[in-house]
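Chemist: With the input below, show me the fold.
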Amino acid sequence: MSEKEIIDKIFARFEEFINSNDLMLVNIEELKVVWAVRDPDGKTLKGFLRIGKKHIPFYASFKKTELTLWIPSIGHIFYPDKVVKNFLEEDEKK
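Modeler: Just a heads-up that it's a prediction; the model follows:
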C-alpha cells in the first residue's frame, strides 16, 4: 500500500482512527471532528475537534509511517507506525 493510500484511509476516517486506541486523554464519546480540511501537500489535516462543549483546533501530519496530532493546550500525540498498521489491518477485516 502506498503512502498516499495510507494517508487517504486514515484521513477519511480520522475521528475513528483517533478514537481507536488509548492514546487520547479524553472520553472518546465526547470527541468529535467538527470540521477538517487537507492541505495541498496531502499529508496535513487541520480543523476543529469538539471535546465536550468546546471547539479546539487541531493539526495532524503524516510523515512516512507516523501520524502526529497536535492540539493546542494538550500538546503533541504521536501515533507510531504500529498503531497506524493495526488500524489499517482492522479496517481491512471489516
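
Chemist: all contacts plus neighbour counts: C-alpha atoms, from now on.
Modeler: Noted.

Chemist: Quickly note the distance from Tyr79 to Phe58.
Modeler: 15 Å (CA to CA, to the nearest Å).

Chemist: cool, Asp8 as well?
Modeler: 18 Å.

Chemist: which one of the two has more residues nearby?
Modeler: Phe58 (20 against 14; other CA atoms under 10 Å).

Chemist: buried ones in the helix ranked longest in the chain?
Modeler: Criterion DSSP state H: the longest helix present in the chain is helix 81-93. Residues Val83, Val84, Phe87 are the ones in helix 81-93 that count as buried (16 or more other CA atoms under 10 Å).

Chemist: which helices and strands does that helix pack with?
Modeler: helix 3-12, strand 66-71 (3 or more CA pairs under 8 Å, 6 or more residues apart in numbering; DSSP states H and E).

Chemist: Next, the structure of the following sequence, for comparison with the previous one:
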Amino acid sequence: MSESLASWISLSGFVLSALVLFVRAPDRSGHTIMMNLLTAVLCLFGGFLIAAALMKLSGGITNPIVNSVLVVVGALACVAAKEMLSTRRKAK
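Modeler: Alright, predicted model coming up:
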C-alpha cells in the first residue's frame, strides 16, 4: 500500500474537487453533474501543472508524498479560483 499511497493522494485531488463542485452546484441535474465532473478533471490537470511548476521552482522535490500533496493543493486552488470567478460573474 505504501508504494501506491502517492497515487491515492493524487486521486483524492479529483475526488475533493468533484465533491466541492457537487456541494456548491445549484441543481442536481445530469448535465450539471457531468459538467462538474469534467471541471474536476480539468482542475486536477491544473493541479498537476501547479505542482510541476512548484517542483521546478524549488529545484526538484524527490518525495512522492509531497508531490502528491502539491497536486491536491493545486487542484483545490483551481476549484477555489473557478468558484470565485463564477460568483463574481453572477453578482454583476
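
Chemist: tm score of chain vs chain?
Modeler: Once superposed, the chains reach a TM-score of 0.33 (TM-score structural alignment, normalised by the length of the second structure), with 52 aligned residues with a CA RMSD of 3.8 Å.

Chemist: ok, back up a step: what would the buried residues of helix 81-93 of the first structure look like in JSON lines with distance to Ala36 of the first structure?
Modeler: Shown next, in JSON lines, are these (distance: CA to CA, whole Å):
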{"residue": "Val83", "distance to Ala36 of the first structure": "22"}
{"residue": "Val84", "distance to Ala36 of the first structure": "19"}
{"residue": "Phe87", "distance to Ala36 of the first structure": "20"}
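
Chemist: Contact partners for Leu70 of the second structure?
Modeler: Applying CA atoms under 8 Å, 6 or more residues apart in numbering, we find Leu70 of the second structure in contact with Gly47, Ile50, Ala51.

Chemist: How many residues are close by Cys78 of the second structure?
Modeler: Neighbours around Cys78 of the second structure, by other CA under 10 Å: 22.

Chemist: Helix or strand: which one has it?
Modeler: Taking DSSP states H and E as the definition, Cys78 of the second structure sits inside helix 64-91.

Chemist: I figured Arg50 of the first structure was touching Trp35, is that so?
Modeler: No: between Arg50 of the first structure and Trp35 there is no contact under CA atoms under 8 Å: 9.2 Å.

Chemist: and the most centrally placed residue in the second structure, what is it in contact with?
Modeler: By CA atoms, centre = their mean, the mean C-alpha position of the second structure lies nearest to Ala75, the distance being 2.2 Å. Residues near Ala75 of the second structure by CA under 8 Å, 6+ apart: Gly13, Phe14, Ser17, Cys43, Leu44, Phe45, Gly46, Gly47, Phe48.
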